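# what's the 3D shape of this:
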Amino acid sequence: MTQPPLVFDRTRLAANFAKRKGQPDFVTDLVVADLADRLAPVTRAFPKALIMGPDPALLPDTAQSANGPIRFEKISSLLEVDGFALADPEHLSLPARDYDLIVSLLDLQTVNDVPGFLENLRRHIAPDGLLIAAAIGGRTLSELRDAFLAADVEILGGVSPRVAPMIDVRDAGSLLQRAGFALPVTDLETHTVRYRTPLALFDELRALGVTNPLAGRDTRMLTPRHLMRAAEIYAERFSDPDGRVRASLEILWLSGWAPHESQQKPLRPGSARTSLHDVLKDTSKP
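Next up is the predicted model:
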């Protein structure tokens, strides 16, 4: 079996996260609030539910669906935290295989084998159970990527991988189908975050533990000259009239159901009773 390429250094990522020491995390807060809004109208009870993410201390203990309260079992996908089990997304093994609901928050964007991870999640969900996942979307920090690309070319004469590749919304549905989920749904929440200066953005990324996690990163130290040139380019290209700079943040949401015979099935080819010609015909003619 072909092994997926090693894109992310998860050991480095865990070390970065472990240094955060209670730093406020507005991205996780945003995702958790959105999760509550997404679960609230679902007319389904979830007596056995699990939620997983890099830092379990930031995950909610409970949620609410239209059918009543949901109490989560919490699992860490990155950090070794006292009181919480650790599940490696690259070799996933969860405590049970009959969850009615699994929620994965901010795991997907740092998993080397995304199809394998989604397929393993499906194997831990009971028939007609639900998966909800949130990941950082493909256009996140596009401004930072552009600024460092220009600075690398100018100073190094070439480019160095600095911003992690992320899942595009156009690929998300096919990833769910490939993993065996039925009725897949994907959507994108887009936000613009503004900072006083590019250096303020750099400082927050470092405080959140999300600096360069790539396995193929350049191991040379980033010089002050290089960093300041990237900040200058960022400010030149992505400043608003008030002088503040903007950064793009995309949250990609995926949901799918473990297959069950009761679910709606697509029609067999040729079984439709109305032809496409009849639907699209010119009704202006007698």
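# Only C-alpha atoms from now on, for both contacts and neighbour counts.
OK.
# Need the contact partners of the helix or strand hosting residue 28.
According to DSSP states H and E, residue 28 maps onto helix 26-39. Residues outside helix 26-39 that contact it (C-alpha atoms under 8 Å, 6 or more residues apart in numbering): 58, 59, 60, 63, 64, 65, 66, 105, 106, 134, 251.
# here's the other one to compare against:
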Amino acid sequence: MPSDQPSSAPPELFDRAARRRRRDRAQPDWAAHDFVRAQMLDGIAERLDAVTRRFTDVLDLGSFDGGFPPPPGARIARCDPGFRFAARAGGVQGDEDRLPFAGGAFDLVVSAGVLDQVGDLPGALTLARRALRPDGLFLAAFLGAGSLPTLRSVLLEAEADRPAARIHPQVEVRAAGDLLVRAGFALPVADVEVLTVRYAGLGRLLTDLRGMAATNLLAGRSPLSRDTLARAAAAFAARADPDGRTEERFAIVHLAGWSPSTEQPKPARRGSGTASLAAALAAIRTP
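Sure, this is the predicted structure:
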């Protein structure tokens, strides 16, 4: 017989409270570890430069220290899951899948470096689209599939008998584009760029990840033992090049989509296009 009781909500993928605490711990020394997000912001700026229209109300979603500069003359609201980052940026504290903003409040939403830590990514994208006015633009970047392969490999080697979940689930670029469609965005575009960094040791990589607030936030995670960490460090060192450095990769997924409007051009049949991301963004002209 069917139950009359409402179904329970699915379990949270990430520990929200731990995420807030780690962002607060990362804030004082953020500038020493912001290179991945700086790369993301450069990509967002490049894509924004390809758009010839003017924006007046901007949301910086996942603001960190407020490093994203608004377009000339635009007002900007900043939102971050961490209290200290939100305060430093002059914004408000809030999660990406629980936005504290009214629908249609913005004509540009940007997000760099946070969407890979959101359990309900489809919901977060839907809320970002709802926060936009018709013909508003969404630009985002986050770490996707292919990120941290060396760290994943050495941790699996170090815990070969009983491997634990240490790396967050990662979104493929094609799936990210599909999520934009599911969230209701028009003219969706997704692409990926890879940033390669060479480290002298595993400790330096882990220090960067802590400084980025990018360590393991999975609910139900277990701590690394000293023995496991030592084995992982040895495996990391064994992968070093002749200069004594080991490569690690950060795969940055870039997303772009428009809030639907009757004035927008109709997209071509799926699979028939060959246009670049810049061309797709430039398709919307200033009225």
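# TM between them?
Here the TM-score for the pair of chains, by TM-score structural alignment, normalised by the length of the first structure, is 0.83; 257 aligned residues with a C-alpha RMSD of 2.1 Å.
# List the buried residues for the helix holding residue 28 of the first structure?
For helix 26-39 of the first structure, the neighbour count (16 or more other C-alpha atoms under 10 Å) marks 28, 31, 32, 35, 39 as buried.
# which position in the second structure aligns with the fourth one?
Mapped onto the second structure by TM-score structural alignment, residue 35 of the first structure lines up with residue 44.
# show me what contacts the residue nearest in space to the middle of the second structure?
The residue lying closest to the centre of the second structure (C-alpha atoms, centre = their mean) is residue 142, at 2.7 Å. Contacts here follow C-alpha under 8 Å, 6+ apart; on that basis residue 142 of the second structure touches 40, 112, 113, 114, 115, 116, 252, 253, 254.
# how deep is the residue lying closest to residue 239 of the first structure once chain neighbours are set aside tucked in, by neighbour count?
Spatial nearest neighbour of residue 239 of the first structure, excluding adjacent residues (C-alpha to C-alpha, 6 or more residues apart in numbering): residue 245 at 4.3 Å. When neighbours are defined as other C-alpha atoms under 10 Å, residue 245 of the first structure has 23 of them.
# Residue 232 is in contact with residue 245 of the first structure, correct?
No - using C-alpha atoms under 8 Å, residue 245 of the first structure is not in contact with residue 232; the gap is 11.0 Å.
# Check the spacing between the spatially closest residue to residue 30 of the second structure that is not a sequence neighbour and residue 46 of the second structure real quick.
By the measure of C-alpha to C-alpha, 6+ apart, the closest residue to residue 30 of the second structure outside its immediate chain neighbours is residue 211, 6.0 Å from it. Here the criterion is C-alpha to C-alpha, to the nearest Å. By it, residue 211 of the second structure lies 26 Å from residue 46 of the second structure.
# So residue 237 of the first structure versus residue 190 of the first structure, what's the distance?
From residue 237 of the first structure to residue 190 of the first structure the distance is 20 Å (C-alpha to C-alpha).
# hmm, back to that, now which of the contacts of helix 26-39 of the first structure would you call buried?
Buried among these by 16+ other C-alpha under 10 Å: 59, 60, 63, 64, 65, 105, 106, 134, 251.
# so the helix or strand harbouring residue 278 of the first structure matches what in the second structure?
Using DSSP H and E, residue 278 of the first structure sits within helix 276-280. Helix 276-280 of the first structure corresponds to no residues in the second structure, going by TM-score structural alignment.
# before we move on, back to that, can I get the buried residues of helix 26-39 of the first structure in TSV with distance to residue 73 of the first structure?
TSV is the format used below for those (distance: C-alpha to C-alpha, whole Å):
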residue	distance to residue 73 of the first structure
28	18
31	18
32	15
35	16
39	16
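# out of these, which one sits closest to residue 213 of the first structure?
residue 28 (18.2 Å; C-alpha to C-alpha).
# That closest one and residue 64 of the first structure, how far apart?
18 Å.
# Over to residue 49 of the first structure?
Distance from residue 49 of the first structure to residue 64 of the first structure, counting by C-alpha to C-alpha: 12 Å.
# any shared contact partners between the two?
In contact with both residue 49 of the first structure and residue 64: residue 70, using C-alpha under 8 Å, 6+ apart.
# so where do the helices sit in the first structure?
With helices called from DSSP state H, the first structure shows them at 10-18, 26-39, 114-123, 142-156, 169-178, 198-207, 224-238, 276-280.
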